[in-house]
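1. Sequence first, then the predicted structure:
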Amino acid sequence: MKEILKLDYKRVWRTYTGGKLIDTMHQKKDASDSHYPEEWIMSITEAINPEPTKGEGLSYIPDLNMTLKTYIENNPEETLGKAFYQKYGLTTAVLVKFIDSLERLTLQVHPNKKDARIYFNSEFGKTECWYFLKGRTIENEKPHVYLGFKKGITRAYFKELFDKQDINGMLNALNKIEVNEKDCILIEGGMPHAIGSGCFLVEIQEPTDYTIRVEKYTPSGLKIDEKLIHQGIGYDKMFDLFNYKYMSLSEIKEKYFIKPRRITQKEKEIIGYDTIDYFKLKELNISKNYLSEENIFYGMVIIEGKGIIKSGDSQYTYEQGEQFFIPYQTQTIEIIPEIPSRIFKCFGPK
């Protein structure tokens, strides 16, 4: 058993375009936008796309020539911990992504756990949390999101807008909110939303790719495959997944804009189990040797910095953009930064 698993970084095809800032993070000289605007982290989830590619989205362990999913299946208790494995089975029950949007994503919704069981026979919905990094201004517009229905929006009215493909009408049915670096927003299953252009963020979520879309073409003109619109449940039932309950903009910000909690001088909790049981995200800022001690498996993503990470017989150099998986059995790792480092630690459910 390896104490530290170094993962490759998997880019995933999406209907929207972006990804230049992910290239830049990896210090690519030819950074550019494309239909690969997401990088999936510690992933055991396969992407749902119109032309499925076997294994697309799954994290890979180059040293062992296998996916993280296969490694966990071969070593469940050592990797996940006996209690977690008995509760959730052969899954980390979490997925993490980098998302960089050149264009606005289509208006969409994800199922909550209840609806995921009913419509997709899944124990996991797709509640998610966004933590914003440095974005970019696109066509004089700053990074922004669309979130929650405005007052008076009903199922019948919103479906009518969909049937007419009244894009402006659907956009106007949601609150448009400008976002800034270090904003953290919780998106519960059922909440209508869209990430706007110019956003660069880390997303932590339940481990599925179920997305209901209400636009038949992306803003840049790509026709969206029918199955990617309703995910196989049909054009009528898909409207059952939206939460039409009205919340004022101030109520949305109060409930869903999450304030980080300082744990130590070097570590803060961006979102934790006191907010939601589904996942936890920590941020570590260090300039000197640091011992990371946890009693659960987790993923590590290097946002900034360079150095060495080691535990037992495992030792790796790290630099920005790289990702690692720390199994349950590895209670302690040592991080030795050569230059100041900003690191995210990503955890599954409670």
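-> Everything's here; your move. Numbers count the residues shown, from 1 in each chain.
2. contacts, neighbours, all on C-alpha from now
-> OK.
3. Mind checking what secondary structure Q86 has?
-> The three-state assignment at Q86 reads helix, by DSSP: H, G, I helix; E, B strand; the rest coil.
4. what about the helices in the stretch 1-150 of the chain?
-> Along the stretch 1-150 of the chain, counting by DSSP state H, counting those that start in this stretch, helices occupy 20-25, 68-74, 76-80, 82-88, 113-120.
5. other SSEs contacting the host helix or strand of K253?
-> In the assignment (DSSP states H and E), K253 maps to helix 249-256. Taking 3 or more C-alpha pairs under 8 Å, 6 or more residues apart in numbering; DSSP states H and E as contact, the helices and strands that helix 249-256 lies on are strand 184-187.
6. starting at the chain centroid, how far to the strand it packs on?
-> Relative to its parent chain, strand 184-187 has a centroid offset of 11 Å by C-alpha atoms, centre = their mean, to the nearest Å.
7. can you list contacts of the helix or strand that comes right after it?
-> Next along the chain after strand 184-187, taking DSSP H and E as the criterion, comes strand 193-195. When contacts are defined by C-alpha atoms under 8 Å, 6 or more residues apart in numbering, strand 193-195 is touched by residues 101, 104-109, 144-148, 174.
8. got the buried residues for strand 193-195?
-> 193-195 (16 or more other C-alpha atoms under 10 Å).
9. put this beside the first:
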Amino acid sequence: MLYPLKFNPILKEMIWGGKKLPQKLNVEVAEDVKIGENFAVSGLKNDQSVVSNGTLAGKNMTELIETYKEDLLGAKVYQQFGTNFPLLIKYIDANDDLSIQVHPNDEQAKIKHNSFGKTEMWYVVDAEAGAGLVSGFSKKTSVDEFEQYHSSGKLMELMQKHSTTAGDTFFIPAGKVHSIGAGNLIAEIQQTSDITYRIYDFDRRDKFGNPRELHHELAKDAMNYSDDESGKVAYVAKANESVELASCQYFTTNVLNVTDSVSKDYSQLDSFVILMNVGGQCTIKAADVSIELNEMEAALIPASVAKVELAAGDSAKLLEVYI
């Protein structure tokens, strides 16, 4: 019988990473290692999430899908994606600025990489004073104008910059230029893809002294030059009620502030649900199993698990993600 699943963290060393993720997850890493990402739920070929709780502990995502099929994913999701888990769920610690970048859409990614495209969204878990990010162009532009700004060293003038505070949410469709700035701790929901085209990397070098690879021509083909929208989502959170943050063909994400106890009935979704804890502590009870979901962790509720009970100590802030 399926039950709420937790997974071992998959920590990623990044030049721009920091120490917040291993500290919050109580994982030891070497002093000189900078952790930028935790793949909290992943079906990527070389980064398979592995169950950490219950009778299925040790099973990876592909094994789960091959065994449980629609009971895990939902009938419509399994029919569409088969054994490919369709989402990548991350937490990101930007101790330094990420590169200015863009992601391809499904058609471009299929042709060039035999992969899904990469539409994503960000929820700012925490932001240090002065933190910000880039989302979209500062004005509608063109290939030629972009090249002029890029070659003259003025590319950042063409970027739309935003200051950030906890709770800010941005929707980043494929083709939108973007970058997470230093000082942000972010929950990211995205299509299953690890394809990123770097446009500008602030002339940084890796630990071997080499400049990081840029993908100028690929990025030029992928960018939406008319996208001067901020992508910032306006919403009002409510106690113990799910409030939609973003909904597209790839995923729906709600925010749920749990201040007491909440009963959720997911039987009509025909989809798995991922719960991401972005603040506080929460207990999840379902299918005769109870798990503790700590801050910066995620749990997968299989599609066959219809009813879930959520309870917080003082309070907890969750993101609900499904297809």
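-> That came in fine, so what should we check first? Just so it is clear, the model here is predicted, and its values are computed rather than measured.
10. just to revisit the earlier point, with respect to I224 of the first structure, which of the contacts of strand 193-195 of the first structure is nearest?
-> T106 (9.8 Å; C-alpha to C-alpha).
11. What separation do you get for the alignment partner in the second structure of that closest one and K139 of the second structure?
-> Alignment note (TM-score structural alignment): T106 of the first structure maps to S99 of the second structure. Distance of S99 of the second structure to K139 of the second structure, given as C-alpha to C-alpha, to the nearest Å: 20 Å.
12. Which residue of the two possesses the greater neighbour count?
-> More crowded of S99 of the second structure and K139, by other C-alpha atoms under 10 Å: S99, with 22 against 15.
13. Wait, that one touches T196, no?
-> No: when contacts are counted by C-alpha atoms under 8 Å, S99 of the second structure is not listed as touching T196 (9.8 Å).
14. Any idea how far the helix holding K253 of the first structure is from the middle of the chain?
-> For helix 249-256 of the first structure, the separation from the chain centroid amounts to 21 Å (computed by C-alpha atoms, centre = their mean).
15. start to end distance for stretch 147-161 of the second structure?
-> Stretch 147-161 of the second structure end-to-end distance (C-alpha to C-alpha) = 19 Å.
16. whoops, I mixed them up, stretch 23-43 of the second structure
-> The straight-line separation of the ends of stretch 23-43 of the second structure (C-alpha to C-alpha) is 24 Å.
17. likewise stretch 194-212 of the first structure?
-> End residues of stretch 194-212 of the first structure are separated by 11 Å (C-alpha to C-alpha).
18. That one maps to which residues in the second structure?
-> Aligned using TM-score structural alignment, stretch 194-212 of the first structure spans residues 179-197 in the second structure.
19. Going by neighbour count, which residues in that stretch are buried?
-> 179-193, 196-197.
20. again, but for stretch 260-280 of the first structure
-> 260, 267-272, 278-280.
21. any idea how far the match of T106 of the first structure is from R198 of the second structure?
-> For S99 of the second structure relative to R198 of the second structure (C-alpha to C-alpha), the value is 6 Å.
22. and if you look at I291 of the second structure?
-> 39 Å.
23. okay, these two: which has more neighbours?
-> More crowded of I291 of the second structure and R198, by other C-alpha under 10 Å: R198, with 21 against 17.
24. how near is that one to V308 of the second structure?
-> 41 Å.
25. Columns distance to K69 of the first structure on top of the contacts of strand 193-195 of the first structure, output as TSV?
-> Below are the contacts of strand 193-195 of the first structure laid out as TSV (distance: C-alpha to C-alpha, whole Å):
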residue	distance to K69 of the first structure
S101	28
R104	31
L105	28
T106	30
L107	31
Q108	28
V109	27
H144	34
V145	32
Y146	33
L147	33
G148	34
L174	37
